[in-house]
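Trainee: okay, structure incoming, though there's no sequence with it:
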């Protein structure tokens, strides 16, 4: 009997041997995105960047907690690493940045499950020369650089657990020559000078933030900072190369607080501590960087464009505050942000969501490629296809038509309130929509998100009322402007 008790006790207290953390979180679109074995709570990124030579050097300190016993763990990172410390003890490491961009760290002693760890990575490289899987997200410009891209950009400037399901707070401190500025997310805590000719810019993001939404823009920007009517810092920056488009860019981006105030009436309170925007000639798209979207100058060559500002700021709710659980869930970001453009259009008197949705629906015949891509699972090659945006917005209009306005906007606000600071999946949204509306909706979502072919317009799945829009020409111009935008 005593022997049996001893055996039971030994069995109960035995634990699995430490093992390597997975090199990815299991995202089917990007197998090496993120890493297993730990959760990050904070990144402290402290760098020096020389635009003339594109040399980046510094240290990132990662605060995390293990979720299993670890003999080793991965960081998503492609730059040349000089050293790694784990809890102040030198660790061995190896990487092959050209293949998957994984930095494998082996601590001197295995790590226990639930253990708090501090990882310090020191590195130096020329980011524009670093290619991972045939690609670089770092964009060198004549006077600086942009670390702006989706679904990855952090691998070219700081080591991370690079997947939206592991969000963290960030401190970003970058020293640059005095003739340029360094923009990032959140609040500008201070600028300091520690040596002649150089200025250090210190930014802080206090809310959970996905790594791809953490950005760095270095250049000879015109930087402006004021306070929004509700007391938030509002920082904007404009590339001097904008030329004749500068005023149009300002006439759009400077309206961000007004646009966010409107979007708050539709989606619930603005979720972050700061607002702003950066406009650059160094990229061809816009990205919803948390608190501070980044826009290509191309959006403003024909004049002001508040639609793109509404789109990227709608992402502050859909994509930033509530992140996708898998990259196949991209509709939760882009379909919602596109629908926000429709809402803003109505607010500006330029066509209702129902009218704009009807125009989109009617503009694409049954054999149009738009109906061949599934917004709910578009595949890696079509992740940013027009179908995810336009057909994705039609799915929301179909939902609104089916459940009614009260339930529709309750669903949107509840979604943000329940998942803010975290991530969720399309199935979670469908479940919430059914719960709030009291209606069975799987057939509707299956039709609009997961079935090829142009959906039939009917009472339970119409894109919009069939009536001819009142101001067809204006609606056509509005939609053509939206369609001309490089998507992101």
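Mentor: Good, I have the coordinates. Values in this document were obtained by computation on a predicted structure and should not be read as measured data.
Trainee: going forward, measure contacts and count neighbours with C-alpha atoms only.
Mentor: Fine.
Trainee: residue 39 is in contact with residue 65, correct?
Mentor: Yes - with contact defined as CA atoms under 8 Å, residue 65 counts as touching residue 39 (5.4 Å).
Trainee: can you give the contact residues for the helix or strand harbouring residue 343?
Mentor: Take DSSP states H and E as the rule and residue 343 turns out to sit in helix 331-347. Residues from elsewhere that reach helix 331-347 (CA atoms under 8 Å, 6 or more residues apart in numbering): 259, 262-263, 307-308, 310-315, 318-319, 323-324, 351-353, 356, 375-376, 388-397, 425-426, 478, 488.
Trainee: got another, please set it beside the one above:
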């Protein structure tokens, strides 16, 4: 079983002769300190993230001036070493580092590309907790993905937004930017009076400061549940904010572009209904609040499941709201271990769309499946002759991590699994999957094993998940 598998690994007993060799080669001595690796060897983006430690908490204190697009920040990062470290890396794009401390002591740093190396005068021992403070500033930048989309720090007509999938979060704060390293967050953002700063989790307080005529407001947000950094968000704008609660008492916070008040009202009404419906299918909602940010951002042109309030670049359709809220279970609570496992997020979210359409009196899920298979559904094909059959859902490349097969064929895998198991067993399996790995990282191999342990899945995965080309319709 490979490293990171969801099942517990077997204990390996070494032959006596090999134990002698290990001891003779220094196996019994204290480990030497060494630098943590830059990158975690993700199958698609090997340079993302860093090895040698795991982060438990980010404390981000940001000050943003929309006029001139200037960001000043202090990041306090609490982490635990997984090996004895003489140095370690953080991911940071652009921005100037003004100072760095580890456990209160000044340390040296160096830069190479998006790698910020923190050099330690005194090693950090394995398993030891340590706190890193980075003070930085500059003009944060947008990032172009391998597939041509825009993320990072993106200016809008009334502010800016920081988006992170897959690598954009490094454009506005230093960190271990790989989905396998989830952490809690506290984010305080100071902006000019009249602007609103939205971030993850719940708004704990707002505070006005500064002299008359130059007042600024600090918005302090807390996200206690573990979160991958690509789901972190800061949206600054002249938003109109509405708050409410679902019938179960869950806080709802919606920030909308001044011109999207009608969409905000529609989303505020829809969110409780979708969460109640999805909770019946997937199990209890995993977070302590919900909501949305509804912007006008043509440069981005996509939605993102920022935790727990999705970001919409424009007024969303009902199906898009369903898709992004389904991600709160699949993608946010259960987060892909590597970017190659993305279909586990997008396949479930797409399948939720299909089920919502059927519930709303549209096509049945089976009809949608058939329309995808036959190429009648417009979402089954894209520009340049691309289709859902271009590659297996579990086998995207860096340019196709958000490709059609990851979404559409990922949903088809789930429907074939449902047909094989029957509704009762399928939804019992889905709720069990969401409950057992709540707030954890998951991977394709682990999901396959989980399903095979639950019942006879036949050749569903071999044909629909891993098979190349369009399989025979059965």
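Mentor: Received it, and whenever you're ready, just let me know what you need. The model shown is predicted, which means the values in this text are computed figures rather than measured ones.
Trainee: re the thing from before, so where is the helix holding residue 343 of structure 1 in structure 2?
Mentor: The alignment of helix 331-347 of structure 1 onto structure 2 (TM-score structural alignment) covers residues 343-359.
Trainee: buried ones in the matching stretch?
Mentor: Within stretch 343-359 of structure 2, the residues that qualify as buried by neighbour count (16 or more other CA atoms under 10 Å) are 343-358.
Trainee: again, but for stretch 270-285 of structure 1
Mentor: Buried residues in stretch 270-285 of structure 1, counting neighbours by 16+ other CA under 10 Å, are found at 270-283, 285.
Trainee: report how many residues lie close to the aligned partner of residue 206 of structure 2 in structure 1.
Mentor: Using TM-score structural alignment as the criterion, the counterpart of residue 206 of structure 2 in structure 1 is residue 191. Residue 191 of structure 1 sits with 14 neighbouring residues when counted by other CA atoms under 10 Å.
Trainee: likewise residue 292 of structure 1?
Mentor: Using other CA under 10 Å, residue 292 of structure 1 has 29 neighbouring residues.
Trainee: try residue 132 of structure 2
Mentor: The number of residues packed near residue 132 of structure 2 is 19, by other CA under 10 Å.
Trainee: now the nearest residue to it once chain neighbours are set aside: how far from residue 77 of structure 2?
Mentor: When the adjacent residues along the chain are set aside, residue 132 of structure 2 lies closest to residue 102, with 4.5 Å between them (CA to CA, 6 or more residues apart in numbering). With distances taken as CA to CA, to the nearest Å, residue 102 of structure 2 is found 9 Å from residue 77 of structure 2.
Trainee: now the common contact residues for these two.
Mentor: By the contact definition CA under 8 Å, 6+ apart, residue 102 of structure 2 and residue 77 are jointly contacted by 131-133.
Trainee: skipping adjacent residues, who's closest to the spatially most central residue of structure 1 in space?
Mentor: Most central in structure 1 under CA atoms, centre = their mean is residue 213, positioned 4.2 Å from the mean C-alpha point. Here the nearest residue to residue 213 of structure 1 in space, its sequence neighbours aside, is residue 289; by CA to CA, 6+ apart that works out to 4.5 Å.
Trainee: what segments of the stretch 1-150 of structure 1 are helices?
Mentor: Counting by DSSP state H, counting those that start in this stretch, one finds helices in the stretch 1-150 of structure 1 at the ranges 2-13.
Trainee: those strands in it, which residues are they?
Mentor: With DSSP state E, counting those that start in this stretch applied, the stretch 1-150 of structure 1 shows strands at 19-20, 38-50, 55-66, 70-76, 81-86, 89-90, 92-95, 102-106, 116-125, 138-141, 144-147, listed in chain order.
Trainee: centre of the chain to the fifth one, how far?
Mentor: It refers to strand 81-86 of structure 1. 28 Å (CA atoms, centre = their mean, to the nearest Å).
Trainee: for it, which positions count as buried?
Mentor: For strand 81-86 of structure 1, the neighbour count (16+ other CA under 10 Å) marks 81, 84-86 as buried.
Trainee: and that strand, what does it pack onto?
Mentor: Under the contact definition 3 or more CA pairs under 8 Å, 6 or more residues apart in numbering; DSSP states H and E, strand 81-86 of structure 1 sits against strand 116-125.
Trainee: mind doing that once more with 10 Å?
Mentor: Packed against strand 81-86 of structure 1 by the contact rule (3 or more CA pairs under 10 Å, 6 or more residues apart in numbering; DSSP states H and E) you find strand 55-66, strand 92-95, strand 102-106, strand 116-125.
Trainee: most tightly packed of those strands?
Mentor: Between those, the one whose residues have the most neighbours on average, counting mean count of other CA atoms under 10 Å, is strand 102-106 (a mean of 23).
Trainee: which residues touch it?
Mentor: Strand 102-106 of structure 1 has contacts (CA atoms under 10 Å, 6 or more residues apart in numbering) with 20-21, 23-24, 32-35, 70-81, 84-86, 90-97, 119, 132, 155, 159-160.
Trainee: let's see that with 6 Å instead.
Mentor: Counting by CA atoms under 6 Å, 6 or more residues apart in numbering, strand 102-106 of structure 1 makes contact with 72-77, 91-95, all of which sit outside it.
Trainee: I'd assumed residue 163 of structure 1 was in a strand, is it?
Mentor: No - for residue 163 of structure 1, which was evaluated using DSSP: H, G, I helix; E, B strand; the rest coil, the result is coil, with no strand membership.
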